[in-house]
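K.L.:
structure of the sequence below:
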Amino acid sequence: MALIDWFPDRPPTWSEVGSAGFGVLSVLTMIPMQRPISPSWLVVGFVTATIGLGPVAQSSAGAWVGNWFRGIGEAGRAVAIVVFVLTLWGTVFALEPPISVLASTIAGAVAALALYVIVFVVLSGSIEGWTTPQDGS
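P.N.:
I've put the predicted structure just below:
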């Protein structure tokens, strides 16, 4: 699988670029408050997100999830996101991981997302519109 296959067959949107930028700014404001940062958990977050954004997203399972997510409509997506966030929050609350582990993993994942969006912009050569086409491509 070539690197270009990791990206949608369309240019990125301003919403995608802005979301990645907001994520980076959020992490940059969070990191100075978290001591110590764990390099190993930073790598775990980066590698996990990279795998999820690339090969997993482009697999048949990733395509199925993407089609399902687009097919449930805006209200369904909102409910799915809320359920995901509540599940994640409940898991963190129940397991109580050290904050440095959590912050480092999140920082690594956001770094992977930012790099993904930067490469997406460079490979496509442009940024177009605020939303993706309705056909889900």
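K.L.:
going forward, measure contacts between C-alpha atoms and count neighbours the same way
P.N.:
Noted.
K.L.:
so where do the helices sit in this structure?
P.N.:
Per DSSP state H, the chain carries helices over the ranges 14-30, 39-51, 60-71, 73-95, 99-124.
K.L.:
need the winner for burial among these.
P.N.:
Most buried of these by mean neighbour count (mean count of other CA atoms under 10 Å) is helix 99-124; its value is a mean of 20.
K.L.:
could you give the angle of that one to helix 14-30?
P.N.:
Angle, helix 99-124 to helix 14-30, by axes from the mean of the first three to the mean of the last three CA atoms, to 10 degrees: 150 degrees.
K.L.:
what is helix 99-124 packed up against?
P.N.:
Under the contact criterion of 3 or more CA pairs under 8 Å, 6 or more residues apart in numbering; DSSP states H and E, helix 99-124 touches helix 14-30, helix 39-51.
K.L.:
packing partners for the longest one?
P.N.:
Packing partners of helix 14-30 (3+ CA pairs under 8 Å, 6+ apart): helix 99-124.
K.L.:
next, the angle from the helix it packs on to helix 73-95.
P.N.:
150 degrees.
K.L.:
sequence B follows; please return its structure for comparison with A:
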Amino acid sequence: MRKGESFQRVSISAAEYEQLKNAEPKTKSVKILKRIQAFKLIYLGWKYSDIAGFLSVTNNTITNWINYYKEGGIDSLLALNYKGGQAKLNEEQLSELRIEASKGAFAFAKDVQYYIKQNFDIEYNLSHVQRLCKKNFNYPLKKQD
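P.N.:
Below is the predicted model of the structure:
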């Protein structure tokens, strides 16, 4: 709520409440489950601050969920729109790494880290290189004789 705006409580229709009740048992994400529970409690007349306390979230989180609801209805509450970080290496670079790994060019993740820095001028934390290796080729790496 911006300064100067009057407070207006969001209202949930009975049909939307039923939609939330139906979605709840099918939901696997704890984040979405908390959103569903929050809006069920809003429907039952709970205060926003009480809902935040009950669900162990901040008042700002409740406000964010209300804004999602205002923008896209119940469907926007039931969707997580996280994209995550963008990969530093493109598919061509990953392919080159896979080829080098299949040749036995790397004995350790540190070798992969060094190769990435030298050939692509991209710096990775060693733990990220280890994850990259596990995801893209056999790890731990074995140097061929």
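K.L.:
drop the TM-score for these two in here.
P.N.:
Overlay of the two chains. TM-score (TM-score structural alignment, normalised by the length of structure 1): 0.22; 56 aligned residues with a CA RMSD of 5.3 Å.
K.L.:
ok, back up a step: so which of the helices and strands packed on helix 99-124 of structure 1 is nearest Ala78 of structure 1?
P.N.:
Ala78 of structure 1 lies closest to helix 14-30 among these, at 16.6 Å (CA to CA).
K.L.:
ok, residues contacting the top helix by length along structure 2?
P.N.:
Criterion DSSP H: the longest helix present in structure 2 is helix 59-77. Identification of contacts with helix 59-77 of structure 2 by CA atoms under 8 Å, 6 or more residues apart in numbering yields Val10, Glu16, Gln19, Leu20, Ile32, Arg35, Ile36, Ala38, Tyr48, Ser49, Ala52.
K.L.:
which among those residues end up buried?
P.N.:
Neighbour-count burial (16 or more other CA atoms under 10 Å) applied to the contacts of helix 59-77 of structure 2 gives Glu16, Leu20, Ile32, Arg35, Ile36, Ala38, Tyr48, Ala52.
K.L.:
what sits against the first one?
P.N.:
Under the criterion of CA under 8 Å, 6+ apart, the neighbours of Glu16 of structure 2 are Ile74.
K.L.:
please apply the same query to the second one.
P.N.:
Under the criterion of CA under 8 Å, 6+ apart, the contact list for Leu20 of structure 2 reads Ile36, Phe39, Lys40, Ile74.
K.L.:
show me where structure 2 has its helices.
P.N.:
Using DSSP H, helices in structure 2 cover 14-23, 30-43, 48-55, 59-77, 91-102, 109-120, 126-136.
K.L.:
from those, which stretch is densest packed?
P.N.:
helix 30-43 (a mean of 18).
K.L.:
now it and helix 48-55, what's the angle there?
P.N.:
140 degrees.
K.L.:
which helices and strands does helix 30-43 of structure 2 pack with?
P.N.:
Counting by 3+ CA pairs under 8 Å, 6+ apart, helix 30-43 of structure 2 packs on helix 14-23, helix 48-55, helix 59-77.
K.L.:
distance to Glu96 of structure 2 added to those, as JSON lines?
P.N.:
Below are the helices and strands packed on helix 30-43 of structure 2 laid out as JSON lines (distance: least, CA to CA, whole Å):
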{"stretch": "helix 14-23", "distance to Glu96 of structure 2": "44"}
{"stretch": "helix 48-55", "distance to Glu96 of structure 2": "47"}
{"stretch": "helix 59-77", "distance to Glu96 of structure 2": "40"}
